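1. sequence and predicted structure are below.
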Amino acid sequence: MSVAIAQTKKYFNPLDQEAVQGRLQLLNTEKDYGRLPVDAKSKVREPVWYLGTNSAGLYVEFETNADTIQVRYKVKGVLNMPHMPSIGVSGVDLYSFDKVAKEWQWAFGQYSFKDTITYNFNNIGVNTNHTYRLYLPLYNSVEWLEIGVGNAKDFKFVKNNTKPIIVYGTSIAQGACATRPGLAWTNIVGRHFSNEIINLAFSGNGRFEKPLLDLINTEDAAAVILDCIPNLAITKDRSEVQLDSIIRSAVQSIRKLHTLVPIILAEHSSAYTPGFQNIHTMEEYGRSSKVIFATYKKLKKEGLQNLYFVSAKDFGLDIESTVDYAHPNDLGMMKIAKAYNEVLRTFLK
């Protein structure tokens, strides 16, 4: 970007106006793009803390009359992974909601992945009746970020204060392996409801742990999705009985402080998928999925209210829906989002 072009724009930092959404309320005043509060560093395991610095699920909303928008930022980690491209791991994604037509639109950005990453969204029209939503990277940590528009253009951050839907999960919920941030299933779900989505998913480390459950309990949530089964396989160190106890404890921890909040449990999205030849893997996913279904039925029988369940069959993945069997591709993300949407619609507008 030339100096001349830079001088024609004015830039806005979301952190300056507490405009970052998609994270716990107690993080509103934090001056970074992480998902965990500073005091959690001593309470969670090291990989959870590191993954918590990733900006998965975070977004900012704004209104402008500019027909060209530039986003520039810097990340701290590697740009991509073997099974996930740079635009998914480290990219941003720009949507807008047309408040008249009541529909979402999407803008393609011309991107440059250098020391400073830039996205230029050019000739997108003067959309004064739109609210823009910029999704941040799924698998990288943002060091700083600015949004630029022409000097003569209007710009303001907006923020929707609603009861959030909280997702506690694994790499799949963190966003692996969406090709771009807006196609992570949590972000897809977020475009179907007015509620903010809080992504507390940690790749390889979604285990229903107390420090994370305690953080969930700080929120007055509209719903809590517990989707950790992909990281809770039955092993020599974790029996079916122990997994049942872990699940039961997680549900009761939330229910103790939030007596009416809807809680959604889920099987592994790839369990029982037809057409896969990797039988041993299917058995692993299936064993832990059977446990959570059995636990769900027992909790319901015991009278636990507002408890919901999503099965692998509900997700409906097939051999075209995944990158590496465990992680969904964009088609798989759409299927997972659809399954959750159907459950959430039973009690949310």
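-> Received the coordinates, thanks.
2. CA atoms for contacts and neighbours, from now on please.
-> Noted.
3. run through the residues that contact the residue nearest to residue 142 when sequence neighbours are not counted.
-> Residue nearest to residue 142 in three dimensions, not counting chain neighbours: residue 75, with 4.5 Å by Cα to Cα, 6 or more residues apart in numbering. By Cα atoms under 8 Å, 6 or more residues apart in numbering, the contact set of residue 75 is 90, 140-144.
4. any idea which of those is closest to residue 318?
-> Residue 318 has its nearest neighbour among those in residue 90, at 27.3 Å by Cα to Cα.
5. quick one on the thing from earlier: from the contacts of residue 75, keep the buried residues only.
-> Buried members of these, counted by 16 or more other Cα atoms under 10 Å: 90, 140-142, 144.
6. columns distance to residue 202 on top of the residues you listed, output as a markdown table?
-> Formatted as a markdown table, the buried ones among the contacts of residue 75 follow (distance: Cα to Cα, whole Å):
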| residue | distance to residue 202 |
| --- | --- |
| 90 | 16 |
| 140 | 12 |
| 141 | 13 |
| 142 | 16 |
| 144 | 22 |
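7. try this one next to it:
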Amino acid sequence: MRTKYLLIIVGLLSSLSGIKAQQVIPSSKLTIQGRAFTENLGFHRIDTTKYENLPPAVKKLFTHSAGLFVTFRTNSAKLSIDWETADAALANNSTPIMSRGFDAYVKESDGWRFAGVARPNLKNVASRFTIVENMEKTEKEFLLYFPLYKELRSFQLHIDEHATFFPTVQQFDKKIIVYGSSIVHGASASRPGLAYPAKISRGINADVINMGVSGNAKMELGVAQMINDIQDVDLIVLDCVPNCSPQQVTERTFAFVQELRKAHPHTPILLIESIIRQIGNYNLEWKKKRHEQNINFKAEYERLLAAGYKNLFYLPADHLIGDDYEGTVDGTHPTDVGFERMVKIIQPEIEQILKR
């Protein structure tokens, strides 16, 4: 029996001796990027107590950390993270990594290259995961995207004990606001960095602010008033048709753009039709609704032009997620393939608008 206990103790000591000491980097050492306002908001996208006119559901969704990220340089051979979200629940059309996890990129000469992910604990709000290890001990700049569909409560990084660490802040060429539905929010990308606002941000070096509010992008004037407080905006993208009824599209589009023009009189505004939802391939009610949404949206765009509004641009839904019916996870929300197809159409349009 004594021999057995001695063997157990020796085994424990051996395993402990293999654990390397690490530095803990608290989130307070990093600059949260990817949001519209500079106030210290924790990991929320906006100060939800400041904008009383926002619907309660919209306020809650703006506590999600969609589109937020940090950047830093380190020569650590290993990068780990522990974090906590408000809850551990998952939607039935999303991946845990997209909803509650992180993904990391490393800056190379030709842009950002994917490095690894942090997979969340499926049962607990607290998680810990090694994003990437066994790297060369050369200094690299990392970009770390936050969870898309949860309120992030806390996080801290772990790097090698003697590794260097320098927080960085990205310098962008333009600032773009993207207001929209769950598709903007990021459903159903496989990981945070593959939501289409994030992909466009990396593609054109723009500060693309994710204002997706899943299921609740209904063009309330309170949202336009909140957007009006955002400074130095180069482009506003409205990808909100999927959440509006055809009647709401008619009733709210003109007033929403009119409100935006109070603070952004010359800022280009790109209006994007609802994607052609594949759930409507055989569901005639869905097909009819989507058709009416886009018809009404185009009519309101033309009414705005007739009223003398300038710098308005319109993008039809044709081919946005492809024509082979393989671009969504559930007939509505794009897969990574669907998002890539959207980016190939939306990004060139954005680049042309910004050139003008």
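-> The structure has been received and is ready for your questions. This structure is a prediction, so every number in the text was calculated from the model and none was measured.
8. just tell me what residue 297 of structure 1 corresponds to in structure 2.
-> Aligning on TM-score structural alignment places residue 297 of structure 1 opposite residue 302 in structure 2.
9. how about the contacts made by the aligned residue in structure 2 for residue 103 of structure 1?
-> Taking TM-score structural alignment, residue 103 of structure 1 has residue 111 as its aligned residue in structure 2. By Cα under 8 Å, 6+ apart, the residues touching residue 111 of structure 2 are residue 202.
10. apply 10 Å and report the result again.
-> Listed by Cα atoms under 10 Å, 6 or more residues apart in numbering, the contact partners of residue 111 of structure 2 are 105, 202-205.
11. by neighbours, which of these wins?
-> Counting neighbours by other Cα atoms under 10 Å, residue 105 leads those with 20 neighbours.
12. residues in contact with that one?
-> The contact partners of residue 105 of structure 2, taken as Cα under 10 Å, 6+ apart, are 71, 111-117, 140-145, 193.
13. which among those residues count as buried?
-> Among the contacts of residue 105 of structure 2, those classed as buried by 16+ other Cα under 10 Å are 71, 112, 115-117, 140-145, 193.
14. farthest-apart pair in these, please.
-> Farthest pair in those (Cα to Cα) is 140 and 193. Separation: 18.2 Å.
15. residue 157 of structure 1 -> structure 2?
-> Using TM-score structural alignment, residue 157 of structure 1 sits opposite residue 167 in structure 2.
16. how much space separates its match from residue 202 of structure 2?
-> In this view, residue 167 of structure 2 and residue 202 of structure 2 are 19 Å apart by Cα to Cα, to the nearest Å.
17. now do residue 330 of structure 2
-> Separation of residue 330 of structure 2 from residue 202 of structure 2 (Cα to Cα) stands at 27 Å.
18. ok, now which ones touch residue 16 of structure 2?
-> Applying Cα under 10 Å, 6+ apart, the residues near residue 16 of structure 2 are residue 10.
19. that one is in what secondary structure piece?
-> For residue 16 of structure 2, the host element (DSSP states H and E) is helix 2-17.
20. counterpart of residue 101 of structure 2 in structure 1?
-> So, by TM-score structural alignment, residue 101 of structure 2 is matched to residue 91.
21. can you check which strand is longest in structure 1?
-> Longest strand in structure 1 by number of residues, with DSSP state E as the criterion: strand 142-150.
22. tell me the helix or strand right after that strand.
-> Assignment by DSSP H and E places the next element after strand 142-150 of structure 1 at strand 155-158.
23. what helix or strand is the closest residue to residue 166 of structure 2 other than its chain neighbours on?
-> Closest residue in space to residue 166 of structure 2, ignoring its immediate chain neighbours: residue 73 at 5.0 Å, by Cα to Cα, 6+ apart. Per DSSP H and E: residue 73 of structure 2 is located in strand 69-74.
24. what range in structure 1 matches whatever helix or strand comes next after that strand?
-> Next helix or strand after strand 69-74 of structure 2 toward the C-terminus (DSSP H and E): strand 79-85. Aligned by TM-score structural alignment, strand 79-85 of structure 2 falls on residues 69-75 of structure 1.
25. how much does the matching stretch stray from structure 2?
-> Averaged over the aligned pairs, stretch 69-75 of structure 1 sits 0.9 Å from structure 2 after superposition, using mean Cα distance after the TM-score superposition for structure 1.
26. what about that stretch, distance to the chain center?
-> Centre-to-centre, stretch 69-75 of structure 1 and its host chain are 20 Å apart (Cα atoms, centre = their mean, to the nearest Å).
27. please apply the same query to stretch 307-325 of structure 1.
-> The answer for stretch 307-325 of structure 1 is 17 Å, by Cα atoms, centre = their mean.
28. one more: stretch 122-135 of structure 1?
-> With Cα atoms, centre = their mean, you get 22 Å for stretch 122-135 of structure 1.
29. endpoint to endpoint, that stretch covers what distance?
-> Using Cα to Cα, the two ends of stretch 122-135 of structure 1 sit 17 Å apart.
30. so who does the closest residue to residue 329 of structure 1 other than its chain neighbours touch?
-> By the measure of Cα to Cα, 6+ apart, the closest residue to residue 329 of structure 1 outside its immediate chain neighbours is residue 322, 4.8 Å from it. Counting by Cα under 10 Å, 6+ apart, residue 322 of structure 1 touches 176-177, 270, 328-333.
31. longest helix in structure 2, by number of residues?
-> helix 284-306 (DSSP state H).
32. compared with structure 1, how much does that helix deviate?
-> Averaged over the aligned pairs, helix 284-306 of structure 2 sits 1.5 Å from structure 1 after superposition, using mean Cα distance after the TM-score superposition for structure 1.
33. in that helix, what counts as buried?
-> Across helix 284-306 of structure 2, burial judged by 16+ other Cα under 10 Å covers 286-287, 289-294, 296-298, 300-302, 304.
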